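> All I have is the shape, not the residue letters:
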């Protein structure tokens, strides 16, 4: 058994990417590898079809997890290079259409604080109680294959029927008679979306991309990402050059690979930190997340547009201006030409800087409140909030998990990062009504306190970690703490309070923070 797999699986596509960049990925090579490594268990049905393997569609991360499971559970011996080749082939030929991943990309982007909600309570109880529901939603199979998967679960995890939400019902008949038919109907192997996507052709990625984004507890950013071809199938070199709004540089270089014609995965060295990119490429745009390979909580939301394509307005930074004031605003976009317009009641006093992808202006807002559409020439896109006062604040995320780590252990701590999202009351002057409108993320002061009486009695605030002035919670070290009751670890239950100051008034909101133990099981899709 090739135990070298175990660490690459935990690192997700980062390792697969670095391997794939070493050589071209050829379809013929992949077929040969499958015939050599897999047919002992998966019968060959045709030159490019095998039992089980050819009867499902998944994301690149989904296929990585599948191959890893074959290694861990069934002793498959396959090199890292071979695994990368097979994964690329299967993701390209048996992937998901862009529309089939919509609403579930948070799992691919490692947004671990996402609170999942599904229309079907049955799906939530049967499928989303042990792993994310997104892991299920990001695969398509015929009903017979869903039945195979159900049988695998009962065989591999025989205690599954005794879990909460299982032992109170006749679990197996519900799986066979309700869940399997439902999944076969909602997520079939064959779909119009997939057929149409195969006809559409791959998205073009070579060129310069204008990038706009936001990093919690850090702020807005803009950059230019240059993509050039490398030797290999869908392999690219990437150079990133930009900065955060506070002037901190954001520069780096790395490699990227495109799966399924649109699934962009990259590894970029930014300073001393390796960052991963998980983007979806569609119609000259990229959207997704860029995050630290060491701590997936340290990430930024990204939107980009290719500079050789359509004119686009991606963002205005900051996304708000107070009524009756002057401030500098930055419009980020691609192929920008013409005069900038900030909407009703907001005048452009002066253009301070102008290029094809960035326009900086001095703006002056009148007294009218509301959300304006920002335009440059005939191209519009981003929204600018004009507000007179902050009526309410939401801490984002409202529920977060941080994890202890380090302290001589093999797993690093995982931070929690918070933003303060300000809201205006709207025309009725009352917060919490339908006409409220979002102002945007604003600077805030941050404090933490015990969540409840038990947390106070356990002195969780003292031991669990520290909260910085900009909303970053850094958990304490892992392992038993002899200073705590029963020498327990540094887990804790806290409330995080964000306070936004607006003139002479201040508005605050709270979020719940769980500080818990390390996450040892880190599959490509949680």
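Yep, that arrived. Not measured: the values here are computed from a predicted model.
> From now on I want contacts and neighbour counts done on CA atoms only, so please keep to that.
OK.
> where do the strands sit along the stretch 151-300 of the chain?
Taking DSSP state E, counting those that start in this stretch to define them, one finds strands in the stretch 151-300 of the chain at 207-215, 219-229, 235-244, 249-259, 263-270, 273-282, 285-292, 299-306.
> Now do the same contact list for the spatially most central residue of the chain.
The centroid of the chain falls nearest to residue 109 when counting by C-alpha atoms, centre = their mean (2.5 Å). Counting by C-alpha atoms under 8 Å, 6 or more residues apart in numbering, residue 109 touches 278, 288-290.
> One more: residue 350?
Taking C-alpha under 8 Å, 6+ apart as the test, what residue 350 contacts is 361-363.
> could you dump those to TSV with neighbour count?
Formatted as TSV, the contacts of residue 350 follow (neighbours: other C-alpha atoms under 10 Å):
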residue	neighbour count
361	21
362	16
363	20
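> Please list the members of those that lie in helices.
Using DSSP state H, no member of the contacts of residue 350 sits in helices.
> Out of the contacts of residue 109, which is nearest to residue 299?
residue 290 (5.4 Å; C-alpha to C-alpha).
> tally of neighbours for the nearest residue to the closest one once chain neighbours are set aside?
Closest residue to residue 290 apart from its sequence neighbours, by C-alpha to C-alpha, 6 or more residues apart in numbering: residue 277 at 4.4 Å. Residues lying near residue 277 (other C-alpha atoms under 10 Å) number 24.
> again with residue 148
12.
> In stretch 514-522, which residues are buried?
514-518 (16 or more other C-alpha atoms under 10 Å).
> gap between the two ends of that stretch?
Stretch 514-522 has its terminal residues 19 Å apart, counting by C-alpha to C-alpha, to the nearest Å.
> So which residues make contact with it?
In contact with stretch 514-522 (C-alpha under 8 Å, 6+ apart) are residues 9-11, 399-405, 411, 413, 464, 475, 478, 490-494.
> which residues does residue 292 contact?
Residue 292 touches 273-276, 298-299, counting by C-alpha under 8 Å, 6+ apart.
> try this one next to it:
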């Protein structure tokens, strides 16, 4: 077949020809003319060229339909063959009367929710013990169950309204979740932390699984042997390239390297199994469905009683310590549901934040909440078994990059100190303003009621409230450097701040940051940095155990080129860094002002600099007064990369 297309420069204004299939003179091939701006020519290709048309070969419609059908059949065959292979591998274990069959028959968890059985039972068959295929042989975190429910709705067309989806998620997370001791090591996954995590238990498993997603997502599952095998089969069916696509270990799910014949360093014969088979063996042994941790927790689990007033002690990169309270109220109409009224203060700046929110607790200890209107914040907290402590992360941002590490402690009637507005006091300082944050503090404290240890005296009490005492302190020239407790009346907070004599060094946090360009099509990912002052301690040596962390200091921020190639110009295009340490990337997409029309991506150094005696009043108001004898510099690496173009099944993190 041939197609006639109008070429650039053809005469305009002529009527378009209809679709046709008239033969070309001198050619035995059938001819098909697409609509173009020139009338249909009646002779050879030269005349077509003269009219501004060009002839291109193209497959016939019948051939294209056949090709499409063939591709669909091959895809279906790949999925079915993967499942059949997995079933064949487990047939011996699941044969009647075999030990493997007894294991599967005994391990399944009955599904007693009528809603789950009604919505899921049409595809997942039930047995006499109310166990549903696939579902009853798996435990997972709320986030992993949520991904499964979304996949069922989007790919398998399960009809669920939001209320039913939430109820199913709650049931599965409560009855087939993880125990606290199983979840604790991977809490960072639900908290959406940006960190480096290396799974040390088995390198082959880590290489196979963490090439596409975090290893913590795998560790958030518990399955039977057959279920792990079916999960691998599903991956191979949905993503056929994983069999041979090189991953972290240089191989895919199947072995692509030559068979090894020489024994290893330990003298053992080489293990020539496929990487997926090695991973399956490890996952089956390490993450089984039935564990003592889950047996203990599922028997002891109950709805937590969290209503009351809680202290907030937190820390945010670039802002420092935050202190406040949250009032939690139980929802009488919905078990494990709560409302929150939160108020906290950024200690360094005095900025106050208030917001209300809602939360739900899964599996008796996994708090998932959200609050705020214009800028919603997600809340992921781990409720300790005593119901007196919670810890985790609150976060916001297009990529969950802005967050606060928080710890919540249940408040009673006794006084409690949360912390101070400063993290360090310099020797030879006078009338230094300090605020003490807490709860149930004395309403009319006296100077002698407040203490900071030897060499630090309270000059006067400026104001006092039950949650905050403002005062001024003097630090003697000979005050010993080191950590100091802060006391008010009959309560004290150990190591609330430090006394120092000079700033010996700086440290930029995080040491390696990442931002994503955006703003045109995709959102931007910001990156916040902070500079922390360091005192070398009593031994005068840096990098030793007695070094003092002075907290955030005010510095001069700048960007410098991270040379990766000749003529590198990333620093001119990647974005801007303000004097609070917040990096904002440039727009996404090609930049015509850049050589090669490249995107605004690249590597740069983020540099913090503190001049001798610099900082002035700003430093004194928001951090330790400057005390560097010479110019002090520190830097961190920043990678500015592309947006996340496709985010599959993003978790909601709460209600």
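Nice, I can see it. Note that this is a predicted model, so its numbers are computed, not measured.
> Can you pull the TM-score for these?
Remark: TM-score between the superposed chains equals 0.84 [TM-score structural alignment, normalised by the length of structure 1]; 494 aligned residues with a C-alpha RMSD of 3.1 Å.
> For the counterpart of residue 424 of structure 1 in structure 2, give its distance to residue 430 of structure 2.
Under the alignment (TM-score structural alignment), residue 424 of structure 1 pairs with residue 535 in structure 2. According to C-alpha to C-alpha, residue 535 of structure 2 stands 20 Å off from residue 430 of structure 2.
> The two: who's more crowded?
residue 535 (26 against 16).
> correct me, but that one touches residue 544?
No - taking contacts as C-alpha atoms under 8 Å, residue 535 of structure 2 lies outside contact range of residue 544: 10.5 Å.
> does the closest residue to residue 199 of structure 2 other than its chain neighbours count as helix, strand or coil?
Distance criterion C-alpha to C-alpha, 6+ apart; nearest residue to residue 199 of structure 2, sequence neighbours excluded, is residue 206 at 6.1 Å. Secondary structure state of residue 206 of structure 2, per DSSP: H, G, I helix; E, B strand; the rest coil, is helix.
> ok, residue 206 of structure 2 - how many residues close by?
The local packing of residue 206 of structure 2 (other C-alpha under 10 Å) involves 20 other residues.
> That one -> structure 1?
Checking TM-score structural alignment: residue 206 of structure 2 goes with residue 124.
> Name all residues that make contact with its match.
By C-alpha under 8 Å, 6+ apart, residue 124 of structure 1 lies in contact with 117-118, 133.
> And residue 487 of structure 1, what's its match in structure 2?
So residue 487 of structure 1 corresponds to residue 597, using TM-score structural alignment.
> got a list of what its match touches?
Here residue 597 of structure 2 is in contact with 590-591 (criterion: C-alpha under 8 Å, 6+ apart).
> and the residue mapped onto residue 239 of structure 2 from structure 1, how far is that from residue 133 of structure 1?
In structure 1, residue 239 of structure 2 lines up with residue 157, judged by TM-score structural alignment. Separation of residue 157 of structure 1 from residue 133 of structure 1 (C-alpha to C-alpha): 18 Å.
> Kindly report the same for residue 351 of structure 1.
From residue 351 of structure 1 across to residue 133 of structure 1, the span is 48 Å (C-alpha to C-alpha).
> Those two: which is more packed in?
Counted by other C-alpha under 10 Å, residue 351 of structure 1 and residue 133 do not tie: residue 133 has more neighbours, with 21 against 15.
> So that one sits against residue 116, correct?
Yes - taking C-alpha under 8 Å as the definition, residue 133 of structure 1 is a contact partner of residue 116 at 7.4 Å.
> Could you tell me which residues within stretch 259-276 of structure 1 count as buried?
Buried-residue list, stretch 259-276 of structure 1, by 16+ other C-alpha under 10 Å: 259-270, 274-276.
> and it, how far from the chain's centre?
13 Å (C-alpha atoms, centre = their mean, to the nearest Å).
> So which residues of the stretch 151-300 of structure 2 form helices?
162-175, 180-183, 187-190, 203-209, 215-219, 225-238, 275-286, 292-300 (DSSP state H, counting those that start in this stretch).
> Select the longest helix from structure 2.
Using DSSP H to define each element, structure 2 has its longest helix at helix 61-89.
> Read off where that helix ends up in structure 1.
By TM-score structural alignment, helix 61-89 of structure 2 lines up with nothing in structure 1.
> Of all the residues in that helix, which ones are buried?
Residues of helix 61-89 of structure 2 classed as buried by neighbour count (16+ other C-alpha under 10 Å): 75, 78-79, 82-83, 86-87.
> got it, and stretch 200-214 of structure 2?
Quick answer for stretch 200-214 of structure 2 (16+ other C-alpha under 10 Å): 204-210.
> Kindly give a single PyMOL line that selects the buried subset of the contacts of stretch 514-522 of structure 1.
Selection of buried members from those for PyMOL, criterion 16+ other C-alpha under 10 Å:
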select buried, resi 9+10+399+400+401+402+403+404+405+411+413+464+475+478+490+491+492+493+494
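> So the counterpart of residue 118 of structure 2 in structure 1, which state does it fall into?
Counting by TM-score structural alignment, residue 118 of structure 2 corresponds to residue 36 in structure 1. With three-state DSSP as the basis, residue 36 of structure 1 sits in helix.
> and the gap between residue 36 of structure 1 and residue 6 of structure 1?
Residue 36 of structure 1 is 22 Å from residue 6 of structure 1, by C-alpha to C-alpha.
> Comparing those two, which residue is more hemmed in?
A count of neighbours by other C-alpha under 10 Å puts residue 6 above the other of residue 36 of structure 1 and residue 6, at 14 against 10.
> For that one, which residues are in contact?
Counting by C-alpha under 8 Å, 6+ apart, residue 6 of structure 1 touches 68, 72.
> so which helix or strand takes in it?
Assessed by DSSP states H and E, residue 6 of structure 1 sits inside helix 6-11.
> and that helix, which stretch of structure 2?
So helix 6-11 of structure 1 sits over no part of structure 2, by TM-score structural alignment.
> Would you check how far apart the equivalent of residue 193 of structure 1 over in structure 2 and residue 312 of structure 2 are?
Counting by TM-score structural alignment, residue 193 of structure 1 corresponds to residue 293 in structure 2. According to C-alpha to C-alpha, residue 293 of structure 2 and residue 312 of structure 2 sit 30 Å apart.
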